[in-house]
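Participant: okay, sequence plus prediction incoming.
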Amino acid sequence: MDINIQQCLQEAKELLVKSGFPVTPEEVAELAVNDFGLGDIRKEGFAFIDILRSPRLRITLLILLPNQTLPQHMHPSYDNEQGKEETIRVLYGMTKVYVAGNATKDIAIPKAKESYYTAKQEVALNVGQQYSVQPGTEHWFQAGPQGSVNICFQNRVDETKNIFSDPASQGCPIKAY
């Protein structure tokens, strides 16, 4: 395993401990990271543990390292159903959610990626706050300087249907059951 990946996993575990959210050793063993095929996990990527995953529901711990960005994407409709609705609730740190709307000033978009980050209205979430992203909404997440641990509730599980703004992205290859 790449040393950078190992370091990211270790840092994600440390953030998880700081959050105080109870997880079993088996769940911690399932901790995974994804850089979406973009090659710079500290800039664009995330760590996650699926707490529950069924054909119709997914509950995930989503961990972002300090200032790490989960790239802009959307959840389209498919198979005659709406796309995924996603609610993110902060357990530790601060998470910024970006959606379409009035642009927030001084957004920290990953360098040379400005054209792939068009959703620029910031919704800053602190511990205990949550935000629901509706199906078909372009959005992205970014941690604050401490990193963040979030719990996400999602009504669709097939992540291969997500559409990422950056054409170089390989997405998040988590298929439905």
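Facilitator: Perfect, I can see it now. Numbers count the residues shown, from 1 in each chain.
Participant: contacts and neighbour counts: CA atoms only from here.
Facilitator: Will do.
Participant: grab the longest helix from the protein for me.
Facilitator: Ranked by residue count, the top helix of the chain under DSSP state H comes out as helix 3-19.
Participant: check it against this one:
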Amino acid sequence: MITESSMRQAKRRAGDMIRKAGIRCSDQELDRMDVADFGLSNLFVEGAEILPLAETEKVACRIIALFPGQTEPEHWHEESKEIGKSGLIPGKEETLRVITGTLRVFIEGEPNTSESVIPEGKEAYYTCRHQILLEPCENLTLYPGMKHWFQAEEEGCVFYTISTTAKDGSDPFTDPSVVRKTQIIREK
């Protein structure tokens, strides 16, 4: 859960990062940005600011802004239980392209990083320990069923995610406490 003022602050800060990265967006687009704390109530440690640019039944394009050290929890994309026009929706294939900053992407494989990058007390929920560093203009494709998590380095990171159909509400997370829809606390 986050407060309305925290959500507004996160949108403003992420919008500034996106515009500073050279991406032109309207105020209306930035207002639609999803501030995701994944129900963990610790947005600046585990969270993401997600700006949808296009979403159809076949493709999606988004911009994700991560604040310095902010981590999007470990998850994977599996076949959706929903039925689209052409049958079951397969797991999402997703290509990441960094615009500014450095993105740490962790996938399954030979461990090559220390646990110091894992949010404190969450070691059991971040099982992928093979790190790939992505710099601006570098891409990485993640395939359906491939477990992964992201983290921005100290300068923060802005990146595109271009994918097949996005049904993020059905993506499983390693941490059973994760809730996909952020709850906003109304302030008086």
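Facilitator: Structure received. Note that the structure is a prediction, hence the values are computed from the model and not measured.
Participant: residues in structure 1 aligned with the longest strand that structure 2 contains?
Facilitator: Longest strand in structure 2 by number of residues (criterion: DSSP state E): strand 148-164. Under TM-score structural alignment, strand 148-164 of structure 2 corresponds to residues 139-155 of structure 1.
Participant: show me what the longest helix of structure 1 is packed against.
Facilitator: strand 32-34, strand 58-64, strand 86-99, strand 139-154 (3 or more C-alpha pairs under 8 Å, 6 or more residues apart in numbering; DSSP states H and E).
Participant: and the second one with strand 139-154, angle?
Facilitator: With axes from the mean of the first three to the mean of the last three C-alpha atoms, to 10 degrees applied, the angle from strand 58-64 of structure 1 to strand 139-154 works out at 140 degrees.
Participant: coming back round to it: please pull up the helix or strand immediately following the longest strand of structure 2.
Facilitator: Counting by DSSP states H and E, the next helix or strand C-terminal to strand 148-164 of structure 2 is strand 184-185.
Participant: that older thread, which residues of structure 2 does whatever helix or strand comes next after the longest helix of structure 1 align to?
Facilitator: Sequence-wise, the next helix or strand downstream of helix 3-19 of structure 1 (DSSP H and E) is helix 25-29. Under TM-score structural alignment, helix 25-29 of structure 1 corresponds to residues 27-31 of structure 2.
Participant: that stretch vs structure 1 - mean distance after superposition?
Facilitator: For stretch 27-31 of structure 2, the mean deviation from structure 1 after alignment is 2.2 Å (mean C-alpha distance after the TM-score superposition for structure 1).
Participant: give the buried residues for that stretch.
Facilitator: residue 30 (16 or more other C-alpha atoms under 10 Å).
Participant: center of structure 1, which residue is that?
Facilitator: By C-alpha atoms, centre = their mean, structure 1 has its centre lying nearest to residue 70, at 4.9 Å.
Participant: my read is that it contacts residue 141, right?
Facilitator: Yes: counting by C-alpha atoms under 8 Å, residue 70 of structure 1 touches residue 141, with 5.1 Å between them.
Participant: between those two, which contacts overlap?
Facilitator: Common contact partners of residue 70 of structure 1 and residue 141 (C-alpha atoms under 8 Å, 6 or more residues apart in numbering): none.
Participant: circling back: just give me the mean distance for the longest helix of structure 1 relative to structure 2.
Facilitator: Superposed on structure 2, helix 3-19 of structure 1 shows a mean distance to its aligned partners of 1.7 Å (mean C-alpha distance after the TM-score superposition for structure 1).
Participant: now that helix against strand 86-99, angle please.
Facilitator: 110 degrees.
Participant: buried sites along helix 3-19 of structure 1?
Facilitator: 5, 8, 9, 11, 12, 13, 15, 16, 19.
Participant: among the helices and strands packed on helix 3-19 of structure 1, which is nearest residue 133 of structure 1?
Facilitator: strand 86-99 (5.1 Å; C-alpha to C-alpha).
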